[in-house]
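>>> Please find the sequence and the predicted model below.
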Amino acid sequence: MLILTRPAIAAIESSLIANDKQGQGVRITAEAGCSGPKYSMRIEPDPAPHDTVVEIRDVRVFMDDGSATILAGATVDYSEDPDNFGFSFALALPTEEQASTCTSPKPAGGCGCGKPS
């Protein structure tokens, strides 16, 4: 289950209101990469048919299966501190399934997680 901190919820709610998108949700995607996952967030009106949907207060989060696997147990926070401004993601310890997707040792011509470099 994805965890949103109170500041993250407030920032998402504020963004929905500021963009006149109340009632819509936010899609969070995570893609595995050599130096850790890459994240993106965007407002969308509805989830896709096979999305995982997490509802916290008035915030609906949509994730595809791959992103939901990477983000299982992750915490999303938000900060307005100038040195750390914006959303941040703290992943939970990897599950057995997540750990098995990373190959070791590093394959020739690739990175530590089996992705081409």
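Nice, I can see it.

>>> C-alpha only now, for contacts and for neighbours.
Fine.

>>> which ones are touching Thr52?
Phe62, Met63, Asp64, Asp65, Ala68 (Cα atoms under 8 Å, 6 or more residues apart in numbering).

>>> most neighbours, which of these?
Greatest neighbour count in the contacts of Thr52, by other Cα atoms under 10 Å, goes to Phe62: 26 neighbours.

>>> That one: what's it in contact with?
Gly25, Val26, Arg27, Ile28, Pro47, Ala48, Asp51, Thr52, Val53, Val54.

>>> one more structure, for comparison:
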Amino acid sequence: MLILTRPAIGAIQSAMLQNDKAGFGVRIAAEGGCSGAKFSMRFEAEPLSEDVVIEIRDVRVFVDEASMDILRGATVDYTPDGDARGFNFTLDPETSLQSSCKSQPSETGTCGSASGRSCSCSASFQ
């Protein structure tokens, strides 16, 4: 299971409205590597056939199986303030891949690479 906090849900719903993406879902992807994980978020109209689809308070989340292995038990939060503004991924401590990073927004919405337990980012949705 993947957990989205109320602030994260609110930020996603707000971004959907601002980007004319009502009815879309949000794809959350995680990719492991030697230095930890990279996270990304983007809007998509429909899930792929092999995706895990999670519905949390009117937000549909699409996660591929490989990403789900990393994100299982993770919490996604959102901080609206200052330098910490953005999404924060906190992985389940039982997960073998743990990550930690602090990163700035990118063109692709990638949250950044990681090497500890949580990843903060201010991904811009496309």
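Thanks, I have it. Not measured: the values here are computed from a predicted model.

>>> So after superposing, what's the score?
After superposition, the two chains reach a TM-score (TM-score structural alignment, normalised by the length of structure 1) of 0.79; 98 aligned residues with a Cα RMSD of 1.5 Å.

>>> hmm, back to that, now intersect the contacts of Thr52 of structure 1 with the helices, please.
Counted as lying in helices by DSSP state H, out of these, are Asp65, Ala68.

>>> can you redo the contacts of Phe62 of structure 1 as JSON lines with secondary structure?
As requested, the contacts of Phe62 of structure 1 are exported to JSON lines (DSSP: H, G, I helix; E, B strand; the rest coil):
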{"residue": "Gly25", "secondary structure": "strand"}
{"residue": "Val26", "secondary structure": "strand"}
{"residue": "Arg27", "secondary structure": "strand"}
{"residue": "Ile28", "secondary structure": "strand"}
{"residue": "Pro47", "secondary structure": "coil"}
{"residue": "Ala48", "secondary structure": "coil"}
{"residue": "Asp51", "secondary structure": "coil"}
{"residue": "Thr52", "secondary structure": "strand"}
{"residue": "Val53", "secondary structure": "strand"}
{"residue": "Val54", "secondary structure": "strand"}
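
>>> Need the buried ones from those selected in ChimeraX.
Remark: buried members of those, expressed as a ChimeraX selection using 16 or more other Cα atoms under 10 Å:
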select :25,26,27,28,47,51,52,53,54
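
>>> Going by distance to Ala8 of structure 1, which of the contacts of Phe62 of structure 1 wins?
Val26 (11.6 Å; Cα to Cα).

>>> can you pull the contacts of that closest one?
With Cα under 8 Å, 6+ apart, Val26 of structure 1 has these contacts: Ile12, Met41, Arg42, Ile43, Glu44, Val59, Arg60, Val61, Phe62.

>>> Is the first one located within a helix, as I assumed?
Yes. Inclusion of Ile12 of structure 1 in a helix is indicated when three-state DSSP is applied.

>>> What number of residues are in the vicinity of the closest residue to it other than its chain neighbours?
When the adjacent residues along the chain are set aside, Ile12 of structure 1 lies closest to Val59, with 7.2 Å between them (Cα to Cα, 6 or more residues apart in numbering). Burial of Val59 of structure 1 is recorded as 20 neighbouring residues (other Cα under 10 Å).
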